[in-house]
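**Student:** fold the stuff below for me.
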Amino acid sequence: MGFERKRLTGLHDVLAGHVERGGVPGLVALVARGEQVHVEALGKRSLGGGPVGRDTLFRVSSMTKPVTAVAALILLEEGRLRLDDPVDELLPELAGRRVLRDPHGPLEDTVPAHRPITVRDLLTFRLGSGLLMAPPATYPIQRAMDALDLGQHAPRPALPPEPEEWLRRFSTLPLIHQPGERWLYNTGSDVLGVLIARASGRPFEEFLRERIFEPLGMRDTGFHVPADQLDRFTTAYAPDPANGGLTVYDEVGGDWSAPPAFPSGAAGLVSTADDFLAFGRMLLGGGRCGGERLLSRGAVELLSSDQLTERQKSSSMELFPGFFDGRGWGFGVSMVTRAAELGHPVGQYGWDGGLGTSWAVDPARGTVGVLLTQRCWSSPRPPAVSGDFWTAMYAALAD
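**Tutor:** Presented below is the predicted three-dimensional model:
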């Protein structure tokens, strides 16, 4: 059982409306169930530019996080990492951490960490450091992160230094909370990328290519767009609060047109809808896609299981109020634990990208959904085009 053709027309109409009204310049939407795949490619790669195609390249930003988590799980299954081991041996820069007495307070007012940071802390975003959901420069630690060009804000690949220097700079800062105490978004995936490189003895980007992208046929996924493929790339736009329109966030020949010094495990990748379909099918297949097994079924179940306690959720700096009402967090993905809105049934898991993308799999229904746009979100809450996509996708299922 796949999709009802008549209702797929409804999916098209909903998405076309967002493009026609100027909500997004262009998009690619892909819905798959079993062998049935339906794709909508609508609008332009840039305002006034050429048409979007199924193979158009987008900045997937935080959709990088699940890929980084899978890379770590590969090393865990090979015994080169262990979930509850301290990271100190491979990342000695992070040994003997100090922790802010008060997140609002000066960086010098610290106490010793109660315990070391573990691999599990990085995977679940409980290492004690991350993005604070407040306006820029609200907290002293925010100002310090920005001054060190650690990239803990909207992705700008040209800013952060190479991994060794990035980790050295990061290690000069105290943690915001005790390890294991709270969920804090984003930074765990960037530290995890450095850990993966040291544990594997390979640059992070090479490990991803050799162990994930090539086996799954994800030919268009990487940390930059080669010069001969830039004609498939989109211009990224951000909302312009001054006039309600759009302003350029990144040009086609901008930050993602050359390899970055720091390949961000949190938000660095560019990709296509079909590449993330392959990634999703691997997870739906219990770690196998076609003849390739990347992970065991147990590793996929661990990745997609809620790893947070109720206390950790209630004390966390959420992306937005109520984020954890009906949601959990696993390894690089969020999962639905209580049905509270259309398009997000219990058991669905995946993640979004704040530069305009969304991806999820649903094991119970055997579906993969991918939405790629080039309009940055204006807040951590998903925009209307994202909610409408997921609602229309599930409305089209033939049950």
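**Student:** when you work out contacts or count neighbours from here on, use the C-alpha atoms and nothing else.
**Tutor:** OK.
**Student:** show me the helices in the protein, by range?
**Tutor:** 5-20, 64-77, 119-124, 140-147, 163-171, 187-200, 204-208, 214-216, 273-284, 297-303, 310-314, 384-395 (DSSP state H).
**Student:** can I get those in JSON lines including mean neighbour count and distance to Val99?
**Tutor:** Output for those, formatted as JSON lines (neighbours: other C-alpha atoms under 10 Å; distance: least, C-alpha to C-alpha, whole Å):
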{"stretch": "helix 5-20", "mean neighbour count": "16", "distance to Val99": "45"}
{"stretch": "helix 64-77", "mean neighbour count": "23", "distance to Val99": "25"}
{"stretch": "helix 119-124", "mean neighbour count": "25", "distance to Val99": "15"}
{"stretch": "helix 140-147", "mean neighbour count": "16", "distance to Val99": "11"}
{"stretch": "helix 163-171", "mean neighbour count": "17", "distance to Val99": "12"}
{"stretch": "helix 187-200", "mean neighbour count": "23", "distance to Val99": "16"}
{"stretch": "helix 204-208", "mean neighbour count": "19", "distance to Val99": "28"}
{"stretch": "helix 214-216", "mean neighbour count": "18", "distance to Val99": "40"}
{"stretch": "helix 273-284", "mean neighbour count": "23", "distance to Val99": "36"}
{"stretch": "helix 297-303", "mean neighbour count": "17", "distance to Val99": "28"}
{"stretch": "helix 310-314", "mean neighbour count": "14", "distance to Val99": "17"}
{"stretch": "helix 384-395", "mean neighbour count": "19", "distance to Val99": "37"}
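**Student:** of all the ones you listed, which lies closest to Ser257?
**Tutor:** helix 204-208 (15.4 Å; C-alpha to C-alpha).
**Student:** would you do the same for the sequence below? I want to compare the two.
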Amino acid sequence: MTQASVTAGMDCQRLARITDFLQRDYIAPGRLPGTLTLVARRGEVCYLEAQGLRDIERQQPMTRDTLFRIYSMTKPITSIALMQLYEQGRFLLDDPVHKYIPAWRNLQVYKAGVYPAFMTTPCQRPMTIRDLMTHQSGLTYGFMNRTNVDAAYRELRLDGNANLTLDTLVDELSRLPLEFSPGTAWNYSVSTDVCGYLVQLFSGMSLDAYFQQHIFAPLGMHSTWFQVPQDQLHRFAACYEYQPGDGMRLQDDPADSPFVRGHGYLSGGGGLVSCIDDYYRFAQALANGGELDGARIIGRKTLEFMRLNHLPGQCDLPGYSVGAFSETPYEGTGFGLGFSVKQDVAKSQTIGSTGEYGWGGMASTNFFIDPEEDLLMIFMTQLIPSSSYPIRQNLRAIINAALVD
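**Tutor:** Okay, here's the model as predicted:
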């Protein structure tokens, strides 16, 4: 092996298997429109490849500057924002949420019935801010399609509608029951949207302005927004939806997308559009312990705390989750303050390291950071739902196989 074929301790020829894998198994058969994949180690980009199309209908190629709906990859950004305010002494993690949202003082837990005629029982204890950050709050998502509570979310369109704001979300949630008493289970939910509301409350700034001033500008993230500017629309990818038989159909046309038309809902749980270079700067700052190019967005010890497993008894998600959906495979995986955290590599059945953390988005985007190997990956595409194919596990196998020192 020549020196030129190794970058930051990674075999470049082995990394090139990513290109072959995605072209052979996903792009050529029409299972994905296109992909953009980045692998970095020790702060150096080792692999960056755009493949296929970002817009099939217009035959626009995937390019490095393509803009993607990152959906739930917004959540780590919101979590960092909230913990920045924690570092300023604005709150404690075990503070009850009703201390800051008084209307939530008497939240109840679902017992029986359908909206609006619910039978409820009192919570065993108040919901805390840590419950929100770890999805142990008892909140849910309407798209879960699992309970009478999430049916109420759908009826009220709390996953997003033209009239929804963070204020109206918090107000509506004050009148709905929780799925379980806080701290007794894990369920993927609108919790991180409520965290975004708290960022606004503690900072006195709108969420988009806070992100811009305290994360995006310091890190040089110039192409991350809640709404795509008109002069950047040419970069915006189309989004597709999986169809039975490994097909797909157009789900969101970039020319007529809610992300372009504008809306008042600043979703800290899933509202951002970004490009791979911007998200790389965010991920590399985390990989560096909270700073990039002299700009520190979070303290080293704070980040170490965030990427611990905060589930009770160090259990993994299968042992504590009441829902079937997440943006990570469950086995061997715990959850921290805004990230999934790998606890048991063998149990996960996917190559990696203990302590690997990250998250994904509804349109199949994904990132992970492996502190042990000083390694990170960002994968961008636009196919809903993220559970359509096991690409994330395949990519980890290929990437970890390229490590040579």
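**Student:** quick one on the thing from earlier: want to throw the helices of structure 1 into TSV with distance to Val252 of structure 1?
**Tutor:** Formatted as TSV, these follow (distance: least, C-alpha to C-alpha, whole Å):
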stretch	distance to Val252 of structure 1
helix 5-20	20
helix 64-77	20
helix 119-124	32
helix 140-147	25
helix 163-171	25
helix 187-200	24
helix 204-208	21
helix 214-216	25
helix 273-284	18
helix 297-303	34
helix 310-314	39
helix 384-395	23
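**Student:** and Phe262 of structure 1, which of the ones you listed is closest to it?
**Tutor:** Here helix 163-171 is closest among these (C-alpha to C-alpha), at 5.5 Å.
**Student:** in structure 2, which residue range corresponds to that closest one?
**Tutor:** Using TM-score structural alignment, helix 163-171 of structure 1 lines up with residues 166-174 of structure 2.
**Student:** Glu292 of structure 1 - nearest residue in space that isn't next to it in sequence?
**Tutor:** Spatial nearest neighbour of Glu292 of structure 1, chain neighbours left out: Pro215 (6.4 Å); criterion: C-alpha to C-alpha, 6 or more residues apart in numbering.
**Student:** likewise for Thr365 of structure 2?
**Tutor:** Met380 (4.7 Å).
**Student:** what do we get in structure 1 for that neighbour?
**Tutor:** In structure 1, Met380 of structure 2 lands on Leu372 (TM-score structural alignment).
**Student:** what about the alignment partner in structure 2 of Thr357 of structure 1, how many residues nearby?
**Tutor:** Aligned counterpart of Thr357 of structure 1 in structure 2: Thr365 (TM-score structural alignment). Using other C-alpha atoms under 10 Å, Thr365 of structure 2 has 27 neighbouring residues.
**Student:** how about residues contacting stretch 329-338 of structure 1?
**Tutor:** The contact list for stretch 329-338 of structure 1, computed with C-alpha atoms under 8 Å, 6 or more residues apart in numbering, reads 65-69, 123-124, 189, 302-308, 325-328, 344-351.
**Student:** before we move on, what about stretch 294-309 of structure 2?
**Tutor:** Taking C-alpha under 8 Å, 6+ apart as the rule, stretch 294-309 of structure 2 contacts 80, 83-84, 87, 214-215, 218-219, 285-286, 289-291, 334-341, 343, 355, 357.
**Student:** could you rerun that using 6 Å?
**Tutor:** Residues from elsewhere that reach stretch 294-309 of structure 2 (C-alpha atoms under 6 Å, 6 or more residues apart in numbering): 218, 289-291, 334-337.
**Student:** okay, and that stretch goes to which residues in structure 1?
**Tutor:** The aligned range for stretch 294-309 of structure 2 is 291-306, by TM-score structural alignment.
**Student:** next: stretch 119-131 of structure 2.
**Tutor:** Taking TM-score structural alignment, stretch 119-131 of structure 2 hits residues 109-121 over in structure 1.
**Student:** how long is the matching stretch end to end?
**Tutor:** 23 Å (C-alpha to C-alpha, to the nearest Å).
**Student:** name the residues of it that are buried.
**Tutor:** 110, 113, 116-121 (16 or more other C-alpha atoms under 10 Å).
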